[in-house]
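Participant: Give me the fold of what follows.
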Amino acid sequence: MSHPELIVPNNLLDEFKSCTQLQYSGKLNIKSSEGHKWAFYYRLGRIVWATGGTHTFRRWRRQMAQHCPEIDIEKIPLRFEDISIDCWGYRLLEVLHEKQKIKREQIKFIVENTITELLFDLAQQANFASVSCDRNQEVILETPISLTNADMSLKQMQDSWKTWSAAGLANIYPDLAPVLRKAEQLEQLVSPSVYKNFVNFINGKYTLRDLAVKMKQSVLSVTRSLFPYILQGIIELVEVSDLPLPVTKGKNNSTPTKLKTSLAPLVACVDDSPQVCKILEEIITSNGLRFIKIQDAVQALPTLIRDKPDLIFLDLIMPVANGYEICAQLRRISSFANTPVIILTGNDGLLDRVRAKVVGSTDFVTKPVVADKVMAVVRKYLQATSTAKSTSSAADLSLGH
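Facilitator: Presented below is the predicted three-dimensional model:
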């Protein structure tokens, strides 16, 4: 039986090799034809840090739980701007090290495992989609805490992918979460203790990588043990959203103990198109924010009033109630007087813009929606809203201090 070989495009391998040979300092940005993005940070030809993929926050949480169990992530006070930069994870590690909360050796493990994980994802994606590369020297991580040999990392990537594919797992993504679909059938096949573990952990909340950490096994062994049940349809692998970090919203308090900690800002999308909602959800959640979709215009107002999102994307053309009417109704409610309402439209006409302004919209985004434009608008208005609500933040681990 033959197994798929690692087919990484030559331009990708050449780019990694060039960065090493040229002792490059800066970012190496990689993008797949399916829209997945990765960034590898170099310092003098060695990889310092890596970001991107599907679960940026979930991955950082997992690495911290594994290598820094003494740190309670939920109690780290963070501002939105602390986690809005691309290399936020590395900066957080720097701050924790400066404050003597974690040791250099712990950071080394986290950096190396993060790079290894993202290289594996890149190898798997490159087998099913083309990738493009470009270099950017706007961000250079000075005085890196850990340096990784890129050539060695690439070899590890190739070895781990060969082992993974040889086990028949080429089409299994480690960031998918197993969920038990046929409990009765499983109960007949395994012991009561094994069945109990399946019910407790195979619930669609934990990815294969999350389970590996919980079970203190490799993701390969965990996936291989579940694979027969996946083939039988007893277990299904599903996509799960990222797990944002808690964001602190200050109220002019001078001490961290008085700060209220909440989840990341909530972004709502009111659009009857499932495709638009899905694209926006991927963009928003991959940047660490929470997301809700409302595809029924009739339910838009009661749902928005209940959930009170920090920013709303609103489609203009919908059946029953259009975007103009919903926006006008929102502006009559005091709690939504200053909430950013971004109009989504396929028609960037002057008449639409004027009418949308009249009913109180904040800005426009034209379809098809793209990540750069969406996040530019989100950052612009969420930061403006945050500044208006709070003039200072005294977070003990804030990256701004």
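Participant: Every contact and neighbour count from this point should use C-alpha atoms.
Facilitator: OK.
Participant: where do the strands sit along the stretch 51-200 of the chain?
Facilitator: Secondary structure of the stretch 51-200 of the chain (DSSP state E, counting those that start in this stretch): strands at 131-136, 177-180.
Participant: Buried residues in the longest one, which are they?
Facilitator: Put plainly, it is strand 131-136. Within strand 131-136, the residues that qualify as buried are 131, 133, 135, counting by 16 or more other CA atoms under 10 Å.
Participant: Tell me how far the residue sitting nearest the centre point of the chain lies from residue 386.
Facilitator: Geometric centre of the chain, nearest residue: residue 286, 3.0 Å, by CA atoms, centre = their mean. Plainly put, residue 286 is 20 Å away from residue 386 if you go by CA to CA, to the nearest Å.
Participant: Which strand or helix spans residue 280?
Facilitator: Here residue 280 sits within helix 274-286, counting by DSSP states H and E.
Participant: Also this sequence, please, to line up against the first:
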Amino acid sequence: MMCSDIHIDDVSQDKKQSARELLKSLELSRDGCVYFVRDRVRWSFYIVRGKLVYASHSLDSFERLERHLRSLSREVPSLNDKLRSQLRLMFDDPSPEKAKYKVTSEMLCVEYLAILWLVDENYLPKPMAGKLVARIIQEVVESFLCLPNGNFNDIYYEHFLQQTYCSLSIDRIVEVVNQRLKAWYSLGPTIRSPYQCPYLVSQSTAEKSMSPETVQRLGRILRGFNFCQLGALLSKDPLAIAKQLSILISDGAILLRDPLSPFDMLPHTYYLAPEAEQENITQLSETFVDEVSSGDDIANISQAFKSQSAKTWKIVCIDDSESMLSIISSYLGREDFQVTLIQDSMKALMKINSIRPDLILLDIGMPNVDGYQLCTLIRKSSALKDIPIVMVTGNKGIIDRARARFAGATDYLTKPFMQADLLKMMMRHLL
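Facilitator: Down below sits the predicted model:
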């Protein structure tokens, strides 16, 4: 593997450049991977014959893959929750000692290896892999083009993808994304990022625009997910969701919170431009005002949320630590979760049999019967074998993950975790 500095289009490294200029200059790059590091985020672009065949950035790339796989699962049923969890256990291991992908990931994004595996194992047809890759490219380019002008240090790698599934004209993808960014900009300054998290804070205000039943469903799904995650849940474009919710945001029915880590490191779609540029940007935004009326927006978002289940999910949490059970209970303390806390692993199996939960959160390090043993026992029960089991542990090593997988675990949650991490786990396996 050889890598070397490359000065694309002979542009001086001392000259401030725009992300758009840099991306368009890749049309003249050799086949391979060109990546840029800016504000601690690594942006990777894979080029073949001047076309863009993949793109990624270093912030939780597997979460991005999971979201797009979830959206595609409506067209490809094999991309179900169980398979997506299997992918995470196989490929998304943060342990530095995991040597299998340690070197490769410097030149080849680990999530792309997961896509290759899906195609090779016949879970994902090649045309659908092309659609998946195109959607990922669009999302990455959308964030990249929001970067302010500055100095970009670029590195070129000769190593290349084993197989490609789509080939996009850089001119065309820049044109499409620029139109989307104008639309995002028109929603500012309140909505300034696809990774902001909307929360329902006033049911009475929302009920002026939609039925109480729809408002209830709206509140159940707006529980810490950002616009991109909501897009995956509802199978809709995040931009469309932001437009439709903007009415309720303006009315004060919905409160927007800043992007959660690590997405707070990504640039905003709305920013305060230099005064000399502000007038031009304002005029540009005005030319892209959505002609859909407010009533139509409310009708659209109402229809999307009407399809959401009103089910109360039964969650069993098994942990010998009373403080950990208390934390999990507080994180899930909502009317749509019925949480059962179990401290004694010896009695857990009997209780699980009587409850028949929708999901089990299982600590690994417990006395008497540990999490691995209990998980194995649960999987031997014909009545319980298909319940998602999430192993909760402070251990991050490959051996621990392998043992969890062999015991029959569906997924893996590493301590310490935030409420958003737990809710994302709920999204993967329940919604």
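Participant: Out of the buried residues of strand 131-136 of the first structure, the closest to residue 223 of the first structure would be?
Facilitator: For the buried residues of strand 131-136 of the first structure, the minimum distance to residue 223 of the first structure (CA to CA) is 26.5 Å, reached by residue 131.
Participant: That closest one touches residue 15, doesn't it?
Facilitator: No - with contact defined as CA atoms under 8 Å, residue 131 of the first structure does not reach residue 15; the gap is 11.4 Å.
Participant: aligned partner of residue 145 of the second structure in the first structure?
Facilitator: Using TM-score structural alignment, the equivalent of residue 145 of the second structure in the first structure is residue 123.
Participant: If you could redo that for residue 27 of the second structure, that was the one I meant.
Facilitator: In the first structure, residue 27 of the second structure lines up with residue 20, judged by TM-score structural alignment.
Participant: Who's the closest spatial neighbour of its match, skipping the chain neighbours?
Facilitator: The spatially closest residue to residue 20 of the first structure, leaving aside those adjacent along the chain, is residue 45, at 4.0 Å (CA to CA, 6 or more residues apart in numbering).
Participant: coming back round to it: is the match of residue 27 of the second structure located within a strand, as I assumed?
Facilitator: No - under DSSP: H, G, I helix; E, B strand; the rest coil, residue 20 of the first structure sits outside any strand and is assigned helix.
Participant: check contacts around the counterpart of residue 241 of the second structure in the first structure.
Facilitator: Under the alignment (TM-score structural alignment), residue 241 of the second structure pairs with residue 222 in the first structure. Residue 222 of the first structure is in contact with 208, 211-212, counting by CA atoms under 8 Å, 6 or more residues apart in numbering.
Participant: mean shift between the biggest helix by length in the second structure and the first structure?
Facilitator: Ranked by residue count, the top helix of the second structure under DSSP state H comes out as helix 126-144. In this overlay with the first structure, the average offset of helix 126-144 of the second structure from its partner residues is 0.9 Å by mean CA distance after the TM-score superposition for the first structure.
Participant: Shouldn't residue 364 of the first structure be within a helix?
Facilitator: No - counting by three-state DSSP, residue 364 of the first structure is not part of a helix but strand.
Participant: Spell out the secondary structure type for the nearest residue to it once chain neighbours are set aside.
Facilitator: What sits nearest to residue 364 of the first structure in space, not counting adjacent residues and going by CA to CA, 6+ apart, is residue 343, at 4.8 Å. Three-state call for residue 343 of the first structure (three-state DSSP): strand.
Participant: Check the alignment and tell me where residue 343 of the first structure lands in the second structure.
Facilitator: Per TM-score structural alignment, residue 343 of the first structure is not aligned with anything.
Participant: about what we covered before: for the strands of the stretch 51-200 of the first structure, give me JSON lines that also has distance to residue 104 of the first structure.
Facilitator: Below are these laid out as JSON lines (distance: least, CA to CA, whole Å):
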{"stretch": "strand 131-136", "distance to residue 104 of the first structure": "27"}
{"stretch": "strand 177-180", "distance to residue 104 of the first structure": "32"}
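Participant: can you tell which of those strands is closest to residue 65 of the first structure?
Facilitator: strand 177-180 (18.2 Å).
Participant: list the buried ones in the closest one?
Facilitator: 177-180.
Participant: Quick one: distance of it to the chain centre.
Facilitator: 20 Å (CA atoms, centre = their mean, to the nearest Å).
Participant: so what does it touch, helix or strand wise?
Facilitator: When contacts are defined as 3 or more CA pairs under 8 Å, 6 or more residues apart in numbering; DSSP states H and E, strand 177-180 of the first structure sits against strand 235-238.
Participant: Could you count how many residues lie near the equivalent of residue 178 of the second structure over in the first structure?
Facilitator: Using TM-score structural alignment as the criterion, residue 178 of the second structure maps onto residue 158 of the first structure. A count of nearby residues for residue 158 of the first structure, using other CA atoms under 10 Å, gives 19.
Participant: So the residue nearest to residue 20 of the first structure is in contact with residue 26, correct?
Facilitator: No - in this structure residue 45 of the first structure lies outside contact range of residue 26 using CA under 8 Å: 9.2 Å.
Participant: and residue 276 of the second structure, how many neighbours does it have?
Facilitator: A count of nearby residues for residue 276 of the second structure, using other CA under 10 Å, gives 8.
Participant: All set, thanks.
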